[in-house]
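> Sequence first, predicted coordinates after that:
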Amino acid sequence: MSKKRCSIAACASLIISLAISSPAAADPKPPDPRYEVIASWKDNTGAVVYLRRGSWNGKNGWGFEKVTRYHNLNIAAVRLTTQFPESRNHISGHKYHFTTPVHHVRCTGWWIFRDCQIVETVDVTIGVDFRDVGNGSFGVVTAFCTGDPRCPDWVKGAANSR
């Protein structure tokens, strides 16, 4: 009888030690901060577009960090381009490009004597990946202006004035 008690005690202590040290009992891994949703809205078709934090290391990246730090755009420019695109093109899989022209307008005069002219136009393109990543779609991958990866400052101003 004492042998059975001893083996039962040994088995019980082994099970307890395994349960305590098992990876399942460890603290869960914190969520990856790159996938934090900065903003979301509906595009021109009603699909939800997510702008996630992303990353930018000076050479490669995606999301909000790349859009703002490398391409010099803001949330308003990205949102408006996906909501009011001139074109929405399927690239591959779940990826789409939204493109719309943005005009740089200069005005002179005032009141009824005001005269405004378009002095420059650039196309803004937003790349969105709609594949599911568990808490919504992957979202905005990139955004850029035609001709130069870094958009002029006035593009952000045009988007903010709408």
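Received the coordinates, thanks.

> When you work out contacts or count neighbours from here on, use the C-alpha atoms and nothing else.
OK.

> and whichever helix in the chain runs longest, what does it pack onto?
In the chain, taking DSSP state H as the definition, the longest helix is helix 2-21. The contact analysis (3 or more Cα pairs under 8 Å, 6 or more residues apart in numbering; DSSP states H and E) places helix 2-21 against no helix or strand.

> Return the set of buried residues in that helix.
Judged by neighbour count (16 or more other Cα atoms under 10 Å), helix 2-21 contains no buried residues.

> Next secondary structure after that helix?
strand 37-42 (DSSP states H and E).

> what's that following strand in contact with?
Outside strand 37-42, the residues within contact range by Cα atoms under 8 Å, 6 or more residues apart in numbering are V48, V49, Y50, L51, R52, R53, F64, I75, R79, Q83.

> Show me the helices in the chain, by range?
2-21, 63-69, 75-83, 153-160.

> Can you give me the buried ones in stretch 78-91?
In stretch 78-91, counting by 16+ other Cα under 10 Å, buried: V78, R79, L80, T81, T82, Q83, P85, R88.

> from what I can see the fifth one touches N89, true?
Translated: T82. No. Counting by Cα atoms under 8 Å, T82 sits too far from N89 to count as a contact (11.3 Å).

> Need the residues touching each of these two.
What both T82 and N89 touch, as defined by Cα under 8 Å, 6+ apart, is the set F98.

> Below is structure B, check it against A:
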Amino acid sequence: MRDDNPNPSLMPGQLLARGVSRALRSHDFVSVEELVPTSGLRVDVMALGPKGEVWIVECKSSRADFQSDTKWQDYLEWCDRFFWAVDGDFPTELLPDETGLIIADAYDAEIIRMGPEAKLAAARRKVMVQKFARHAAIRAQAARDPGGFIETPY
């Protein structure tokens, strides 16, 4: 994995999210960044698998970033699997063993430890797939017409 920053305007966590999204695509998952599953929560990466699997990945760029995250356990009820994504220098012993682990950089990532599966209820899965689709469509439309589209709150 490479160390150089391909886009200096992106923050370290956003660079990790980019590498994670690329790697998840190689596993046949599509992803969106900064999705709001419910009021007060915003996940770094939500991925949707070919069978409707919902994974959430939280990207942490430093020890302080991880230690200041007080909401991560609230994400567990919104996904089938939960992962942390960190760079190769991150002290991974800080991360809970009962969560998934991805080592990433701006270009790629590798799943080191699979997050345990906790299947979503059908009704919750439907809500998450709809949120995912709407979020992706809003982002695509905004990219096509950045001056003419106003993003609406979820």
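Yes, it's here. Please read these numbers as outputs of a predicted model, since none were measured by experiment.

> And the TM-score between these chains?
Scored against TM-score structural alignment, normalised by the length of the second structure, the superposed chains reach a TM-score of 0.30; 78 aligned residues with a Cα RMSD of 4.9 Å.

> mind checking the longest helix of the second structure?
helix 122-144.

> Show me what that helix packs onto, helices and strands only.
Counting by 3+ Cα pairs under 8 Å, 6+ apart, helix 122-144 of the second structure packs on strand 30-35, strand 43-48.

> residues near the closest residue to F83 of the second structure other than its chain neighbours, how many?
Spatial nearest neighbour of F83 of the second structure, excluding adjacent residues (Cα to Cα, 6 or more residues apart in numbering): G100 at 4.0 Å. By the criterion of other Cα atoms under 10 Å, G100 of the second structure has 21 neighbours.

> My guess is C107 of the first structure contacts Q117. True?
Yes. Assessed by Cα under 8 Å, C107 of the first structure is found in contact with Q117 at 6.3 Å.

> which stretches of the second structure form strands?
30-35, 43-48, 54-59, 81-86, 100-104, 109-113 (DSSP state E).

> Out of those, flag the one nearest K126 of the second structure.
Set against K126 of the second structure and scored by Cα to Cα, the strands of the second structure come closest in strand 54-59, at 10.4 Å.

> related to what we said a few turns ago, and the residue nearest to F83 of the second structure, how far is that from V57 of the second structure?
Noted for G100 of the second structure: a distance of 9 Å to V57 of the second structure, by Cα to Cα, to the nearest Å.

> so what sits against both of the two?
F82, F83, W84.

> tally of neighbours for the nearest residue to the first one once chain neighbours are set aside?
Right, the one you point to is F82 of the second structure. Of all residues not flanking F82 of the second structure in the chain, I56 sits nearest, at 5.0 Å (Cα to Cα, 6+ apart). For I56 of the second structure, the count of nearby residues is 26 (other Cα under 10 Å).

> can you tell me which residues contact I56 of the second structure?
V43, D44, V45, M46, A47, Y75, C79, R81, F82, F83.

> I figured the third one hits L24, correct?
No. Contact between V45 of the second structure and L24 fails when scored by Cα under 8 Å: they sit 10.2 Å apart.

> Find residues that contact each of these two.
Contacts common to V45 of the second structure and L24, judged by Cα under 8 Å, 6+ apart, are S31.

> of these two, who's got more company?
Between V45 of the second structure and L24, counted using other Cα under 10 Å, V45 has the larger neighbour count: 24 against 21.

> Please name the residues that touch that one.
Per Cα under 8 Å, 6+ apart, neighbours of V45 of the second structure: A17, S21, S31, V32, E33, E34, L35, I56, V57, E58, C59.
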